[in-house]
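Undergrad: I would like the atomic coordinates for the input below:
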Amino acid sequence: MCGIAGYFGLGPDRGLLERMGAAQRHRGPDDQGTFVDGPVGLAHQRLSIIDREGGRQPMATADGRFVLAYNGEVYNYRALRAQLEAESRTFVTQSDTEVVLQAYAAWGADAFDRFNGMFALAVWDRDEQTLTLARDHFGIKPLHLSRVTPQDDGAGGSGGTGEAWLFASEIKPILATGLRDPAPDERTIYRYLRHRVHDDGASTFFEGIERLLPGEMATISARGLERRQFATLQQDLVATRPPATGAGPETVAAMREGLKESIALRLRADVPVGTSLSGGLDSSAIAVGIDRLLTAHDDSAVAVGHRQQTFSAVFSGYRNDEERWVDDAVAACSDRVESHRVRPTSDEMFADLADFVRTQEEPVVSTGPYAQYRVMKEASRHVTVMLDGQGADEMLAGYVPQTVTHLRDLLARDRRAGIAEAFATRDVLGTVVRARLRTRIRGGGSFGELLRPEFVADHADDSYAVAGADLRHRLVHDLFVASLPALLRYEDRNSMRFSVEGRVPFLDPQLVRTVFAMPDDAIISGGWNKAVLRDAEQDVLPPSITRRRNKIGFTTPQNEWFHEQREQIYRVFLSESFSRRPYFDQAEVLSAFDLWLSGRGSLDSMAFWRILNLELWLREFIDPRPEPDESARPATVSTLGTSRGTGVDLVLSDGSLARQHLVGAPRVTDQDDLTSLVVEHVTAYLDVLGDERPAGARSRRWYVFVSGEVVATTQHRTFDVWDIPVTRIARLLSRHATRTGAGVGFGSPFAMQLAIDEVGLPRLLTAAAADAAGRLVGRRGLFDTVVGSIVAGRDERAVDGPNQGSARAANTSIRLAPKDPAAVAALLSKALRQALPDELAATFCGTVVVDADDRGCTVLGTDAATAVARLEQMFADDPWGRGAGQTPLALVLDDRRVASAEPRGRDHQRQASVSPLSVPARARVGHSTGRPG
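TA: The predicted structure follows:
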């Protein structure tokens, strides 16, 4: 197993090839190589599996005409080698790579259809000047392609003319070239969100980057690119028309022998081989198949070793835990099994999410692949090759929708037989019907309501349909389009992330042809899907597995995990980046997620995973890299005044000046004593002000401004949204409020719920009635104003969050207005006067509790005798302070002199050198805030 990459149409550039290889080094850490010839460059990363000493790539024929970069394993390479040797071809290694190369040299593209295995390859024909790319029959191994414009650097590097092409096993190498900027493919995103599909065609989530399809090849030359299918497997399977009935012992024997041969082929390796074991029928059949080969001392099982290593993900205490079936499968084997089990937790998954998103490269439809990710991580400590059961569900109708298709097909052909089959399947169908009824009863809207209308409108003509009336068509569609391609991508990325090769015995072309030639009742019979496989394994696996009805597979307890990690999910949905996406209606997403958490609504955790996964993918691959931390920079100049170091001069309406000093402090939490905090930091700041101190000859009047937010926090009036149980009436009333990115934010059902808890439902219903009456006479916004005044007192803006577009934590918490801010101001002033020297206490005018942002300042309460209007002009919310989040206090010096252009004294001519006081942070718990104002 390896990673391949390269280009066509560029000038010689080994540096570019090395960057591409480095971006997927995990696919082949054992060796690397490059090849350059004219317009072509090939790069190879090798994971040595067969002939570890030989088989280095890129590999050339003896005459140098053909050069191969190849990823995969061709399991029938020994038989092919014998045929080639009979045609006078000679070999110098024992690798399957050389067989692939010589087969192409002898048979051209016709060789591909002879390969039984998994492969993605690139072969350069020097004489014809063509580059041929190909992908195996089922698309087990990936291959991506992108057309780019050469960038001539003037020195030959990466130069070229006309169009050029990049290719790679993964997408990251293409992005690493710098020739293709990452951009989202909008249609793919829409289909993923709305229809829950991906990997069902050539398009990827990256605009301008495509994948080769299963069984497809591409030829690139100076004439351009030509794509075509080299295999007829899909068409052959569709055309197969066996009888409806007739499965018998010979059919079961064919299944048993075909799977045994396929497993034996896929055990060929010069490195340790293990098995993925979920506890389901498919993986258990492979595990016991390997065990039978071991106990029979079959030569094909040499790489397994003395004991088979199995690897499982189990989830003790959750509904979808399969450990009991893993136990049964292990017990069905001989004592030559060592069972390894990983027990992922929701904390671990969210800690791994960034790496998991990078690993998969494109979004996935559920968290299920994470279980496989953890299994491969554990397996990499013990083995290099893993076998698992991918493909059996697609070829043997392992999914409920395939059973439904079969019933429709059967009812159309034989109504009596169809009714009998439906009755035999009543338990499976009943589960589906009950789930749909629950969805309708719960209501709560559709997924489309979570998307921005303009995004939906842009893709109004996009639809998705699968073959629904013919079982054979449906199985082929699932094998090559709807289901298996995505699962194979998951497995490839998860295994190769940890330098493990995944092999899939059910996806043997001959085995699949054998199954499709069987009668229909070998697929589904008497209410049982996978009928022939169940019968083939009934003598070696217990009935708990062969007659098991509930299918789980490698998955996670996603529902429970989302409840456990609701805080993490809320943080994403409330983030600034999420609010800017052109895809989601943030308010609707939040409301729907809250509804789902409370056990209501028609959506499920799969819907919210898709949204979450897409947002994390956009951050990882599409969003620009964040700029260096700005918090260490000097204070930004306020637009309301002139910055003088840490002091900002504000020009008041009467022409006089006030100087504002922001006071630094550790982040304030609900465990802090506000009085002690204010006294400690104000007095410490005054000590370092020196000549700026508001005392002595200057006799300047001064005030302490305190953020209403920190007052509310220390009063335990700040709440994380995930701790607020929202009622239906709160959700309904919030729809009447203005949804805004700043200010009161009662358009959020979380804020509305707090308002109900604060003042009672009757008063808010009165406000809603006033708003309705106002709308009749053309007045809008009364609801926000009335609710704000009821909850917040003087100004509704004193209630904050969760504000769309705000930085954390303003976007994940809600703050009610502080209680009795005037009394708080008086208490703080009293404590300050007691702590201050007489000369400072004499000029201290009082404390002002404010709510401030870049739009202005609102006085919530004060004990100062100064007019409120003047106080509100004396404070400006500093943008740098907000970004740093560490300036909850301010000293404001009111000098009352008329502003002029003349210098105002030596100390005002110099640049102030005092920085906001830095006090070592103490260990704190609970809610916190440090936002100024």
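Undergrad: Going by C-alpha atoms from here, please, whenever you check contacts or count neighbours.
TA: Will do.
Undergrad: Let me see the ranges of the helices in the stretch 401-550 of the chain.
TA: 415-424, 426-442, 453-458, 471-477, 484-497, 509-516, 520-523, 531-537, 543-546 (DSSP state H, counting those that start in this stretch).
Undergrad: before we move on, what about the stretch 1-150 of the chain?
TA: Under DSSP H, counting those that start in this stretch, the stretch 1-150 of the chain gives helices at 14-22, 77-86, 96-107.
Undergrad: Is it possible to get a markdown table of the ones you listed that adds distance to residue 729?
TA: Listed next are the helices of the stretch 1-150 of the chain as a markdown table, based on distance: least, Cα to Cα, whole Å:
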| stretch | distance to residue 729 |
| --- | --- |
| helix 14-22 | 56 |
| helix 77-86 | 68 |
| helix 96-107 | 67 |
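Undergrad: can you list those in a markdown table and add mean neighbour count and distance to residue 3?
TA: Formatted as a markdown table, the helices of the stretch 1-150 of the chain follow (neighbours: other Cα atoms under 10 Å; distance: least, Cα to Cα, whole Å):
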| stretch | mean neighbour count | distance to residue 3 |
| --- | --- | --- |
| helix 14-22 | 22 | 8 |
| helix 77-86 | 15 | 20 |
| helix 96-107 | 21 | 13 |
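Undergrad: Between these, which one is closest to residue 200.
TA: helix 14-22 (25.8 Å; Cα to Cα).
Undergrad: wait, what's in contact with the spatially closest residue to residue 130 that is not a sequence neighbour?
TA: In space, and not counting its chain neighbours, residue 130 is closest to residue 221: 4.8 Å by Cα to Cα, 6 or more residues apart in numbering. Contact partners of residue 221, counting by Cα atoms under 8 Å, 6 or more residues apart in numbering, are 129, 130, 131.
Undergrad: So residue 221 versus residue 14, what's the distance?
TA: 20 Å (Cα to Cα, to the nearest Å).
Undergrad: same deal with residue 90?
TA: Residue 90 is 31 Å from residue 14, by Cα to Cα.
Undergrad: Next: residue 281.
TA: Distance from residue 281 to residue 14, by Cα to Cα: 48 Å.
Undergrad: now swap in residue 641 and tell me
TA: 56 Å.
Undergrad: Residue 358 too?
TA: According to Cα to Cα, residue 358 and residue 14 sit 25 Å apart.
Undergrad: Another sequence for comparison is provided below:
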Amino acid sequence: MCGIAGLLNLDRQPVDAGLLQRMNELQTHRGPDAGDTYVANHLGLAHRRLSIIDIASGQQPLVNADQSAVIVFNGEIYNFAALRDELERLGFRFRTRSDTEVILQAWKAWGKACVKRLRGMFAFAIWDFGSEQLFLARDRLGIKPLFYSLINGRQLAFASELKGLQCLPRFDRQLDDRAIADYFTFGYIPDPKSIYAGTHKLPPGHTLLLERGQTQPAIEQYWDASFADPVPVRDQRQLQDELIERLREAVQIRLVSEVPIGAFLSGGVDSSAVVALMAGLMERPVNTCSIGFDVPSFNETEFAEMVARRYCTNHREQTVAVDDFGLLDTLASLYDEPYADSSAIPTYRVCEQARKQVTVCLSGDGGDELFAGYRRYRWHMLEERIRGLVPAAIRKPVFDLLGNYYPKLDWAPRYLRAKSTFQALQREALAAYLHTVSFTPEQVLRQLFTPEFNRRLNGYRPLAVFESHQQQFDGDDPLSLIQYLDMKTYLPGDILTKVDRASMAHGLEVRVPILDHEFLGWANRIPSHLKLCGREGKYLFKKSLEPHLPDAVLYRPKKGFGVPIARWMRGPLADTLRQRLLRGHLQSLGIFNHRTLERLADDHIRGTSDHSVTLWALLMFESSIRRSLSGDQEAAA
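TA: Prediction:
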């Protein structure tokens, strides 16, 4: 794991070496072991290194043996040894044992098609001296981040994190109105947008190529998740065995490391599966770590301990206070743009704990997306059956009436809180799923913004994010569609962003075997009825794991990695909430309706409604924007 940055001056003026160094220093946390820059007239590349493989000779920026190209790279390529053998047979020479040099020579051999040969997680930039081409690429699922900006039409700048760009003197800090609407809908800003109108994320599975004489980069997609061509199911047991073998192989190739390696163990199905397979592949006990909370209702450590005992892992557990809201501003400095998933707090703590023991950690991220583990999938499919039974001419007015007039019983038992379900049933499938995952319902979103800001949006609806992805979906069933939408939005925008920033803040590399693109490609072809079977999500995944994990881990109710933000904002954070939302920086932006902010805060603090998700999003927005507009990029450097 590393941090990369670079500048290409399109007017061919020399790169400011001091400025490039500054960009690099702001990402030191991503690579605390080493850092260097490379300047060749109008090009500059920078790199921060967390040494994992080829510690002795893998320094970057790296120039290839014939001095024809230079690279900076963040990530790990798991099939680099096989690619190296192939390239050597083609006549290429190597000076290091690193995967970095393999990527560089693969570029020379196969051009931009080289990315299709790489198996791993990556974000890299290559400058080819002969053709004067700048080539950027991001891995298929978006495990590693990459931001870029075309500044004043004269300079292309890129970095692993936004803070690497924010220090540039001509960096455009104009906020993107549509990104703001997206943020308050999703809780994060989906690719390719960033919070700034002039800065973008390179989307997962895409490349960027800027050739000599061009002033606009060409963005091209080289991979997408496919749900076509389902696997024929003749023998479910055989399919279960194949699942385990494929996942075991994905885990095994991620065990190569010259530094201590371990795994997160939350006690959930996915992390437990990874630990179980690691234990069968490693000669030494697996190093595992978990976070426990000092409130029993949030604590899952008994299940982590169950798995640790079964596999005799070297297990470490740390109990932290569930009221750990002091990280609010720290998180804003890590994520650089508004990010509202409150589970970033325990994720930060578990990464902090893991780094005391290991430098590389395997995680179970991706299991819910691949095998339909989220509860919302079950509810969406139930709603889809109702939509199929009740004609739209009847369904829309009936459920519109119920959705509008049924009370929002946030305080009541779950079975009485039907308002959101009624509101979803009045919508078609795509809009209904957006309503389900939204941080802020659409009608509240309009009230949240000022009339002037709503006019600036000019009719834009965040539903457009889902609609654009739906056009590329190649499956044929509604469950696969929402899995695909999550793989394109929630997975890179929320889950993988959360883990990348939290782990890099502590100099920890996290590898995600369940998101191996070959395993994912096979898993996507499993028929939907074997993923969500009745009320059981991850059906085939759990059945496959029965020989490896106890039923108490596999079949217990799913619990999120959450924190009690609703309680915080009625108690210790209530004054902070009022200060920052009603008397702070938000009032100067001209974006938010003060009366709506006041109503949301008052209703929540009094306990008459639960607006905690929207209010947390507002707090994180305020903290992030305050730091951004004040030019503060120092905190996470």
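Undergrad: circling back: mind checking the helices of the stretch 1-150 of structure 1 for the one nearest to residue 868 of structure 1?
TA: Judging these by Cα to Cα, what sits closest to residue 868 of structure 1 is helix 14-22, at 63.1 Å.
Undergrad: got the contact list for the residue opposite residue 545 of structure 2 in structure 1 once aligned?
TA: Under the alignment by TM-score structural alignment, residue 545 of structure 2 pairs with residue 537 in structure 1. Neighbouring residues of residue 537 of structure 1 by Cα under 8 Å, 6+ apart: 256, 285, 546.
Undergrad: counterpart of the first one in structure 2?
TA: Taking TM-score structural alignment as the criterion, the aligned counterpart of residue 256 of structure 1 in structure 2 is residue 244.
Undergrad: number of nearby residues for its match?
TA: 17 (other Cα atoms under 10 Å).
Undergrad: cool, residue 843 of structure 1 as well?
TA: So residue 843 of structure 1, with other Cα under 10 Å, has 17 neighbours.
Undergrad: One more: residue 434 of structure 1?
TA: As a measure of burial, residue 434 of structure 1 has 11 neighbours, counting by other Cα under 10 Å.
Undergrad: Ok, residue 407 of structure 1 next?
TA: Counted with other Cα under 10 Å, residues neighbouring residue 407 of structure 1 total 25.
Undergrad: what's the answer for residue 446 of structure 1, then?
TA: 14.
Undergrad: Now do the aligned partner of residue 591 of structure 1 in structure 2 against residue 584 of structure 2, distance only.
TA: Residue pairing (TM-score structural alignment): residue 591 of structure 1 is matched to residue 599 of structure 2. From residue 599 of structure 2 across to residue 584 of structure 2, the span is 16 Å (Cα to Cα).
Undergrad: likewise residue 114 of structure 2?
TA: As judged by Cα to Cα, residue 114 of structure 2 and residue 584 of structure 2 stand 50 Å apart.
Undergrad: Would you map the strands across the stretch 251-400 of structure 1?
TA: 273-276, 308-313, 337-342, 385-387 (DSSP state E, counting those that start in this stretch).
Undergrad: what do you get for the stretch 651-800 of structure 1?
TA: Going by DSSP E, counting those that start in this stretch, the stretch 651-800 of structure 1 shows strands at 656-663, 668-669, 701-707, 718-720.
Undergrad: Which residue range of structure 2 does the first one align onto?
TA: Right, the one you point to is strand 656-663 of structure 1. Counting by TM-score structural alignment, strand 656-663 of structure 1 sits on no residues of structure 2.
Undergrad: again, but for stretch 48-67 of structure 1
TA: So stretch 48-67 of structure 1 sits over residues 51-70 in structure 2, by TM-score structural alignment.
Undergrad: Report the buried residues of the matching stretch.
TA: Under the neighbour-count criterion of 16 or more other Cα atoms under 10 Å, stretch 51-70 of structure 2 has 51-53, 55, 58-65, 69-70 buried.
Undergrad: rewinding a little: is it possible to export the strands of the stretch 251-400 of structure 1 to JSON lines including distance to residue 775 of structure 1 and mean neighbour count?
TA: Formatted as JSON lines, these follow (distance: least, Cα to Cα, whole Å; neighbours: other Cα atoms under 10 Å):
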{"stretch": "strand 273-276", "distance to residue 775 of structure 1": "64", "mean neighbour count": "26"}
{"stretch": "strand 308-313", "distance to residue 775 of structure 1": "58", "mean neighbour count": "25"}
{"stretch": "strand 337-342", "distance to residue 775 of structure 1": "60", "mean neighbour count": "16"}
{"stretch": "strand 385-387", "distance to residue 775 of structure 1": "67", "mean neighbour count": "25"}
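Undergrad: Can you tell me how far the residue nearest the centre of structure 2 is from residue 144 of structure 2?
TA: The centre of structure 2 sits closest to residue 496, judged by Cα atoms, centre = their mean, with a distance of 2.4 Å. According to Cα to Cα, residue 496 of structure 2 and residue 144 of structure 2 sit 8 Å apart.
Undergrad: swap in residue 120 of structure 2?
TA: Per Cα to Cα, residue 120 of structure 2 is found 10 Å from residue 144 of structure 2.
Undergrad: thinking again about what came up before, make JSON lines from the strands of the stretch 251-400 of structure 1 and add distance to residue 523 of structure 1 to it.
TA: Converted to JSON lines, the strands of the stretch 251-400 of structure 1 look like this (distance: least, Cα to Cα, whole Å):
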{"stretch": "strand 273-276", "distance to residue 523 of structure 1": "24"}
{"stretch": "strand 308-313", "distance to residue 523 of structure 1": "27"}
{"stretch": "strand 337-342", "distance to residue 523 of structure 1": "30"}
{"stretch": "strand 385-387", "distance to residue 523 of structure 1": "23"}
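Undergrad: Quick one: closest of these to residue 208 of structure 1.
TA: Across the strands of the stretch 251-400 of structure 1, closest to residue 208 of structure 1 is strand 385-387 (Cα to Cα), at 32.9 Å.
Undergrad: In structure 2, which residues correspond to the closest one?
TA: Going by TM-score structural alignment, strand 385-387 of structure 1 sits over residues 360-362 in structure 2.
Undergrad: distance from that stretch to structure 1 after superposition?
TA: Its matched residues in structure 1 lie on average 1.2 Å from stretch 360-362 of structure 2 after superposition (mean Cα distance after the TM-score superposition for structure 1).
Undergrad: got a list of what residue 598 of structure 2 touches?
TA: For residue 598 of structure 2, the contact set (Cα under 8 Å, 6+ apart) comprises residue 582.
Undergrad: I figured residue 642 of structure 1 hits residue 648, correct?
TA: Yes: Residue 642 of structure 1 lies in contact with residue 648 (Cα atoms under 8 Å); the separation is 5.7 Å.
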